[in-house]
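J.: need a 3D model of the sequence below.
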Amino acid sequence: MTKILLVEDDDTITFGVRVSLEKKGYEVTACTCLADAKRSFSETYSLVLLDLNLPDGNGYEFCTWVKARCNTPIIFLTVRDEVKDITKGLDMGADDYVTKPFHIAVLESRIAAVLRRAPEEADALISCGRISLDRERMRVQAEGKEVVLTALEYRLLLVLMENKGRTLPRSLILEKLWDSEGNYVNDNTLTVTVKRLREKLKNTRCIATVRGIGYRMEEAEDETRR
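T.: The predicted structure follows:
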C-alpha cells in the first residue's frame, strides 16, 4: 500500500484529504506540526503532502530536512499563491505546489502524476506524448523520426523529461543547464532554446509555459491522439 505523510494543522482539511485518499487505497499518516512530522517520517513513505504555515515552523524547513535525507516526493499545500512562494518551494526540490482552496480531485490527480514519475526515473528510455529520449544513446525521436539537437537543446529536453509533470522555475532550469566548463546560460538563451526545441519537436505542445514561473513537460492530449 502506498504510504503518504500529510503535514497539515487544519483539522477540516486533514479530515477531508485523509478520507478521500484512503478511499483511493492510500495509507495516510497525519501530523499537525513539524516535530510530529520529523518523528513520523521514514523512507517508507512514497509522498509527503506539506502545508507551509505550521505551529512550530514552516514547510520549507521540513522540505529541506527531508531532501537532505532522501528523495521522497513532496507536494506543498498552502494558501500562499504568490510566484515568489511557489518558486521558492520548487527551487528547494518540491515536486508540485497546490494552492488552497483546492478540489480533492485535482489533488488526487497531482498525487498520481508525481507517483508515476518515480519508477520512470530509472529507465533509459523516457517519453512524453510522441517524444522519446534514450539516455544511454543520447538520441531523441519525435513522431517516430530521429531529431538532431544541439548539446544545449538536448540537456534542456533531458531536464524537462526527467521532471515530467513538474513545474520547473526558470532559475532551476538555468542552474541545471550550467555546463561543466562553466559556460554561462542566461535567461534570454533559455527562451530562445525553448522556442527552437519546440520547433524541432514538430511544434510540440508537451513543453508548456507556466507564466511567470517557468516550464513543465506534460502529456498533450491532442498529440497523444494524432
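J.: rest of the way, CA atoms for contacts and neighbours
T.: Noted.
J.: so which residue is dead centre in the chain?
T.: Closest residue to the average C-alpha location of the chain: residue 166 at 2.6 Å, with Cα atoms, centre = their mean.
J.: list the contacts for it?
T.: By Cα atoms under 8 Å, 6 or more residues apart in numbering, the contact list for residue 166 reads 95, 96, 114, 216, 217.
J.: mind checking which of these are in helices?
T.: Among those, the residues falling in helices (DSSP state H) are residue 114.
J.: could the contacts of residue 166 be laid out in a markdown table, adding distance to residue 24 and neighbour count?
T.: Below are the contacts of residue 166 laid out as a markdown table (distance: Cα to Cα, whole Å; neighbours: other Cα atoms under 10 Å):
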| residue | distance to residue 24 | neighbour count |
| --- | --- | --- |
| 95 | 21 | 24 |
| 96 | 20 | 22 |
| 114 | 15 | 20 |
| 216 | 26 | 20 |
| 217 | 26 | 23 |
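J.: of the contacts of residue 166, which is the nearest to residue 121?
T.: residue 114 (11.5 Å; Cα to Cα).
J.: about what we covered before: from residue 94, how far out is the residue nearest to the centre of the chain?
T.: Going from residue 166 to residue 94 by Cα to Cα, to the nearest Å gives 9 Å.
J.: double-check that residue 25 belongs to a helix.
T.: No - the assignment for residue 25, made by DSSP: H, G, I helix; E, B strand; the rest coil, is coil rather than a helix.
J.: let's compare: structure for the following, please.
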Amino acid sequence: MKYILLVEDDLSLISGLSFAVKKAGYGLDIAHTKSEADEIWEDGKYDLVILDVSLPDGSGFDICKSIREISKVPIMFLTARDEETDVIMGLDIGGDDYITKPFKLAVFISRINALIRRSDNFNQADVELSSGGITIQLLKREVYKNNEKIDLTANEYKLLCLLMENSGQVLSPEQILGKLWDCNEDYVDSNTLTVYIRRLRTKIEDNPGKPERIVTVRRMGYKWNSVE
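T.: So this is what the prediction gives:
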C-alpha cells in the first residue's frame, strides 16, 4: 500500500479528503501544523506529501524546502492561494503539483495517481544519464558538467532529465508541461517553460546565446542534442 502525508489545518476539508484518499486505496497520515508534520515526517515512509501553504505555525513552502534537502518524494501543494508567484515558487523549490481550492475530489485523486505513477517510473530508471558532457546521478539528484557539479532548481533538474531521457527527439511545450507539471495552465504555460529553458541554458551551455545542447526546433519545441 502507498502512504500519503497530508498537512492541512482545515478540519472540514480534511474529512472529505481523508475519505477520498482511503477509498482510492492509499494509507494516510494527517498533520494539522508544521510542527506536527516535522514530528511524523520520515524519509522513505511516504510515497506522496500533500502540503497546505498557509499553516497556523508556518508555511508549506518551508516544509517542502526541508524535505527536498533529503528526499525526492513527490510533493503536491493544496491551497487557496492561486497567485502566479506562489505557483512558480512552489514548483521552483521542489513541488511537483499545485492544486487550488475549490476543486473536485475526482481531479484531486487523479493528480495523486499521476504523481505516484510518475515517481514509480522514475525510480525504475537507470541510475545515471550522460550526454554531451552533462552527467546526471539520478539517485543523488546531482548534475555535473564536465565533471564539475552544477546547482539546479528542482524543476530545472526535472526538465533536464526529461530532455536527456529523450535525446534527439523533439518535445513540444505541451508534452513537456504535461509530463512535468499538472498545474493550472493559466500559470504554468509555454511562457513559463521558456523561462525555465533559458535558466537551464545559462547553467549547462558553453554559450547560452548559441545553445548546442538544448536546441529550439522552430514551431515544434525543444530537443536535446548530444554535443561531443
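J.: quick check: TM-score for this pair?
T.: The TM-score (TM-score structural alignment, normalised by the length of structure 1) is 0.66; 174 aligned residues with a Cα RMSD of 3.3 Å.
J.: pretty sure residue 33 of structure 1 contacts residue 9?
T.: Yes - look at residue 33 of structure 1 against residue 9 with Cα atoms under 8 Å: they come within range, at 6.6 Å.
J.: nearest spatial neighbour of the residue opposite residue 193 of structure 1 in structure 2 once aligned, skipping sequence neighbours?
T.: Counting by TM-score structural alignment, residue 193 of structure 1 lines up with residue 216 in structure 2. Spatial nearest neighbour of residue 216 of structure 2, excluding adjacent residues (Cα to Cα, 6 or more residues apart in numbering): residue 222 at 4.7 Å.
J.: do residue 142 of structure 1 as well
T.: Leaving aside its chain neighbours, residue 142 of structure 1 sits nearest to residue 131 (4.5 Å; criterion: Cα to Cα, 6+ apart).
J.: how near is the one you found to residue 209 of structure 1?
T.: Between residue 131 of structure 1 and residue 209 of structure 1 the computed distance is 17 Å (Cα to Cα).
J.: okay, these two: which has more neighbours?
T.: Neighbours of residue 131 of structure 1 and residue 209, each counted by other Cα atoms under 10 Å, are more numerous for residue 131; the result is 23 against 15.
J.: surely that one is in contact with residue 146?
T.: No - contact criterion Cα under 8 Å: residue 131 of structure 1 and residue 146 do not qualify, at 9.8 Å.
J.: and for those two, which residues touch both?
T.: Residues touching both residue 131 of structure 1 and residue 146 by Cα under 8 Å, 6+ apart: residue 140.
J.: how about the strands in structure 1?
T.: Here structure 1 has its strands, by DSSP state E, at 3-7, 27-31, 47-51, 53-54, 57-58, 74-78, 96-99, 125-128, 131-134, 139-142, 145-147, 168-169, 207-210, 214-217.
J.: which neighbours do residue 33 and residue 9 of structure 1 share?
T.: Contacts common to residue 33 of structure 1 and residue 9, judged by Cα under 8 Å, 6+ apart, are 54, 55.
J.: coming back round to it: closest one of the contacts of residue 166 of structure 1 to residue 62 of structure 1?
T.: Among the contacts of residue 166 of structure 1, residue 95 lies closest to residue 62 of structure 1 (Cα to Cα), at 14.0 Å.
J.: that closest one and residue 70 of structure 1, how far apart?
T.: 13 Å.
J.: what about the closest residue to residue 104 of structure 1 other than its chain neighbours, neighbour count?
T.: Closest residue to residue 104 of structure 1 apart from its sequence neighbours, by Cα to Cα, 6+ apart: residue 17 at 7.0 Å. Number of residues near residue 17 of structure 1 (other Cα under 10 Å) recorded here: 20.
J.: tell me the contacts of residue 129 of structure 2?
T.: Residue 129 of structure 2 neighbours (Cα under 8 Å, 6+ apart): 135, 136, 137, 138, 161, 164, 165.
J.: swap the cut-off to 10 Å and go again
T.: The neighbourhood of residue 129 of structure 2, defined by Cα atoms under 10 Å, 6 or more residues apart in numbering, consists of 135, 136, 137, 138, 143, 161, 164, 165.
J.: show me what the fifth one aligns to in structure 1.
T.: Across the two structures, residue 143 of structure 2 finds no equivalent in structure 1, going by TM-score structural alignment.
J.: ok, back up a step: and the strands of structure 1: which comes nearest residue 224 of structure 1?
T.: Of the strands of structure 1, nearest to residue 224 of structure 1 by Cα to Cα is strand 125-128, at 8.7 Å.
J.: buried residues in that closest one?
T.: Neighbour-count burial for strand 125-128 of structure 1, counted by 16 or more other Cα atoms under 10 Å, picks out 125, 126, 127, 128.
J.: which of these sits closest to residue 178 of structure 1?
T.: residue 126 (22.4 Å).
J.: contacts only, for residue 68 of structure 2.
T.: 62, 74, 75, 93, 94, 95, 154.
J.: check residue 99 of structure 2 too.
T.: Counted by Cα under 10 Å, 6+ apart, residue 99 of structure 2 has contacts 50, 52, 76-82, 87, 107-108, 111, 182-184.
J.: how near is it to residue 48 of structure 2?
T.: 14 Å.
J.: rewinding a little: pretty sure the residue nearest to residue 216 of structure 2 sits against residue 201.
T.: No - look at residue 222 of structure 2 against residue 201 with Cα atoms under 10 Å: they stay out of range, at 12.0 Å.
J.: overlap of the contact sets of those two?
T.: Shared contacts of residue 222 of structure 2 and residue 201, defined by Cα under 10 Å, 6+ apart, comprise 214, 215.
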